[in-house]
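> got a sequence here, can you build the structure:
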Amino acid sequence: MAEVSASPVAVEVHERVATLTLDNPARRNPLSVTTMTALTTALRELGGSGEVGAIVIRAEGPAFSAGHDLTELLDRTLEDERHIFAVCTELMETIQEIPQPVIASVQGAALAAGCQLVATCDLAIASEKAVFGTPGVKIGLFCSTPMVAVSRAIGRKRALQMLLTGQTVDAVTAADWGLVNEVVPPEQVDVRARELAGQVALASPLTLKIGKQGFYRQIDLPQRDAYAEMSEVMATNAMACDAQEGMSAFVEKRTPMWLGR
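Coordinates of the predicted model:
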């Protein structure tokens, strides 16, 4: 296991799975500008690595992330405030732009921008003890940027319920609403997230890139336009070496040898 970077975000790579750990448990892992920048940098570095097939984002302590560092939002200029949310947007967009699937491993509370982070990840595993919320309305700062990711994950009515009341939902409800994929016992959350990442990382890296990028490109298109775009994507995908190898291996009942092209 190789350590790639350190605090505020620890990064490890093992058997084609990278793990990014938020490591400020005493402050409930706030998404400060420094932390968000470190996450973005690490994701971009890993995104360009052919040695990484999937990425897990996890956290130390009782909270996954309580959201933005509120001390950074007090007594600042408008340009300062704009910068903070621009850094946040860059992080969220990077998660969905890099070729590898990103999996959130949520052991505790994911609130405000922390909930946004979970909603933005491609997949999410939650502990039975995890809770999710967008409580900004309670402190006079509506969770407008978390709303972008959360509403796309769970739909309008459920998102507005979270946003307007500021109340948290438990992990089982989050799974029922589509905010997370699975709920597991607390001691299994990291294990299951890494297991899922390992399963994903078995696929051709080229195929994962094509599939992930295609998913986000088509998801908000009208159905006819989505079919038109994805038909072309699938036709060109079928011509790739890895697709030809994978189909041949399936027919010949052998394990494929991915070339990444």
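
> alpha carbons only for contacts and neighbour counts from here, please
Noted.

> Leu170 and Ser248: what is the separation?
Quick fix: residue 170 is Asp, not Leu. Distance of Asp170 to Ser248, computed by CA to CA, to the nearest Å: 45 Å.

> make that Gly260, sorry
Here Gly260 is placed at a distance of 16 Å from Ser248 (CA to CA).

> Ala201 too?
With CA to CA as the criterion, Ala201 and Ser248 are 20 Å apart.

> neighbour-wise, which of those two wins?
Per other CA atoms under 10 Å, whichever of Ala201 and Ser248 has more neighbours is Ala201, with 21 against 14.

> which residues are in contact with that one?
Arg16, Val17, Val52, Gly53, Ala54 (CA atoms under 8 Å, 6 or more residues apart in numbering).

> can you pull the contacts of the first one?
For Arg16, the contact set (CA under 8 Å, 6+ apart) comprises Glu51, Val52, Gly53, Ala54, Gly198, Ala201.

> measure it to Phe64 for me?
Noted for Arg16: a distance of 23 Å to Phe64, by CA to CA.

> can you show me the helices along the stretch 101-250 of the chain?
Under the criterion DSSP state H, counting those that start in this stretch, the stretch 101-250 of the chain contains helices at 113-120, 144-154, 156-165, 171-177, 189-201, 205-218, 223-239, 241-252.

> tell me what the longest one is packed against?
Counting contacts by 3 or more CA pairs under 8 Å, 6 or more residues apart in numbering; DSSP states H and E, helix 223-239 packs against helix 205-218.

> who are the packing partners of the helix it packs on?
When contacts are defined as 3+ CA pairs under 8 Å, 6+ apart, helix 205-218 packs onto helix 78-97, helix 223-239, helix 241-252.

> Leu22 is nearest to which of those helices?
Among the helices and strands packed on helix 205-218, the nearest to Leu22 by CA to CA is helix 78-97 (14.0 Å).

> and this one, so I can compare the two:
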Amino acid sequence: MILEERRNDGVALITLDRAPARNALSIAMLDALSAALLRAEDARCVVLAANGPAFSAGHDLRELTAARAEADGGREFYARTMALCSRVMQQVVNHPVPVIAAVEGVATAAGCQLVASCDLAVATPHSRFCTPGVDIGLFCSTPAVAVARAVPRKAAMEMLLTGRMLGAEEAREIGLINRVAEDARTGALELAQQIAARSGLTIRMGKRGFLAQAAMPLAEAYDAASAVMVENMMAADAEEGIGAFLGKRAPQWQDR
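Predicted coordinates for the structure are as follows:
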């Protein structure tokens, strides 16, 4: 269901491996992804990929439909599913190191939400993205949380209200993904290697600070960011990095 590989460069590769079900995010898949993300917290960067023709088709509709047979019509199961999915998406956002989506094939509904939750995303020219809940009478309200934070408001609303499929170039233009590459996994790993080659302390501190200030009003954001800069300047890696730059040599990171 989930494959994990820890590479020599410090990059953790997590692969969704439920191809026959188009990597649908069942309860079991979400639990497995959560556990894999937890195990990757000591990595330098994470790449999230998928096997098969779809990155992820979103929630497992067969699993959701089966729950209607419960005495409460499925309400408790639906609430548990949405709560778990929301927790995993927040786990991606708040992961201590950058998480990069490598999107080959389609990413729809909660699958698109997963892409939008990642810090960066690389897709192939043939990748497609949509939030098609309106087509089946189910507005993509939880995917909207991630999508609305990744793309401009009107672009998000068009995706959500029409369910229209976006091609890779359009997804890049609106900011849902960063890059288009012939091989998304290779492109994502190359990007991860660039990040992993930097000071791990700086990357972790920078991601944490970025997320914190983004949720603040302007003046508070500058105060918070200034405090992070001071903390960062006091780190050994900042002293080493500045010294290496001035001395025209490669830095030797200590991650402290």
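
> can I get the helices of the stretch 101-250 of structure 1 in TSV with distance to Glu97 of structure 1?
Putting the helices of the stretch 101-250 of structure 1 into TSV (distance: least, CA to CA, whole Å) gives the following:
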stretch	distance to Glu97 of structure 1
helix 113-120	11
helix 144-154	14
helix 156-165	24
helix 171-177	24
helix 189-201	17
helix 205-218	7
helix 223-239	17
helix 241-252	21
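
> could you single out the most deeply buried of the ones you listed?
Neighbour counts (mean count of other CA atoms under 10 Å) averaged over each of the helices of the stretch 101-250 of structure 1 peak at helix 113-120, with a mean of 27.

> quick one: closest of the helices of the stretch 101-250 of structure 1 to Ser105 of structure 1.
helix 189-201 (5.7 Å).

> now that closest one against helix 205-218, angle please.
Between the direction of helix 189-201 of structure 1 and that of helix 205-218, the angle (axes from the mean of the first three to the mean of the last three CA atoms, to 10 degrees) works out to 100 degrees.

> burial measure for Leu166 of structure 2, as a count.
Applying other CA under 10 Å, we find 17 residues neighbouring Leu166 of structure 2.

> which residues touch the counterpart of it in structure 1?
Mapped onto structure 1 by TM-score structural alignment, Leu166 of structure 2 lines up with Val169. By CA under 8 Å, 6+ apart, the contact set of Val169 of structure 1 is Val131, Phe132, Gly133, Met162.

> out of the residues you listed, which one sits closest to Thr71 of structure 1?
The closest of the contacts of Val169 of structure 1 to Thr71 of structure 1 turns out to be Gly133 (CA to CA; 19.8 Å).

> aligned partner of the closest one in structure 2?
Match for Gly133 of structure 1 (TM-score structural alignment): Cys130.

> before we move on, what about Thr89 of structure 1?
Match for Thr89 of structure 1 (TM-score structural alignment): Ser86.

> what do you get for Leu22 of structure 1?
Using TM-score structural alignment as the criterion, Leu22 of structure 1 maps onto Leu16 of structure 2.

> okay but that match is in contact with Ile2, surely?
Yes. Under the contact definition of CA atoms under 8 Å, Leu16 of structure 2 touches Ile2, with a separation of 4.9 Å.

> okay, those two: which has more neighbours?
Leu16 (24 against 19).

> need the contact list for that one.
Met1, Ile2, Leu3, Asn23, Leu33, Leu48, Ala49, Ala50, Asn51, Phe55.

> again, 6 Å this time
Residues in contact with Leu16 of structure 2 (CA atoms under 6 Å, 6 or more residues apart in numbering) are Ile2, Ala50.

> gap between it and Ala156 of structure 2?
Separation of Leu16 of structure 2 from Ala156 of structure 2 (CA to CA): 25 Å.

> same question for Phe129 of structure 2.
12 Å.

> counting neighbours, what do you get for the aligned residue in structure 2 for Lys253 of structure 1?
The pairwise alignment with structure 2 assigns Lys253 of structure 1 to Lys248, based on TM-score structural alignment. Applying other CA under 10 Å, we find 9 residues neighbouring Lys248 of structure 2.

> same question, Ile55 of structure 1
Ile55 of structure 1 has 30 neighbours, counted by other CA under 10 Å.

> and the contacts of stretch 35-45 of structure 1?
Contacts with stretch 35-45 of structure 1, where a contact means CA under 6 Å, 6+ apart, come from Pro8, Leu91.

> that one vs structure 2, average distance?
Stretch 35-45 of structure 1, aligned to structure 2 and superposed, deviates on average by 1.0 Å (mean CA distance after the TM-score superposition for structure 1).

> quick one: the aligned partner of Ala38 of structure 1 in structure 2 from Ala21 of structure 2, how far?
Applying TM-score structural alignment, one finds that Ala38 of structure 1 aligns to Ala32 in structure 2. Distance of Ala32 of structure 2 to Ala21 of structure 2, computed by CA to CA: 15 Å.

> kindly report the same for Val93 of structure 2.
In this view, Val93 of structure 2 and Ala21 of structure 2 are 25 Å apart by CA to CA.

> how near is the match of Leu22 of structure 1 to Arg164 of structure 2?
24 Å.

> no further questions, thank you.
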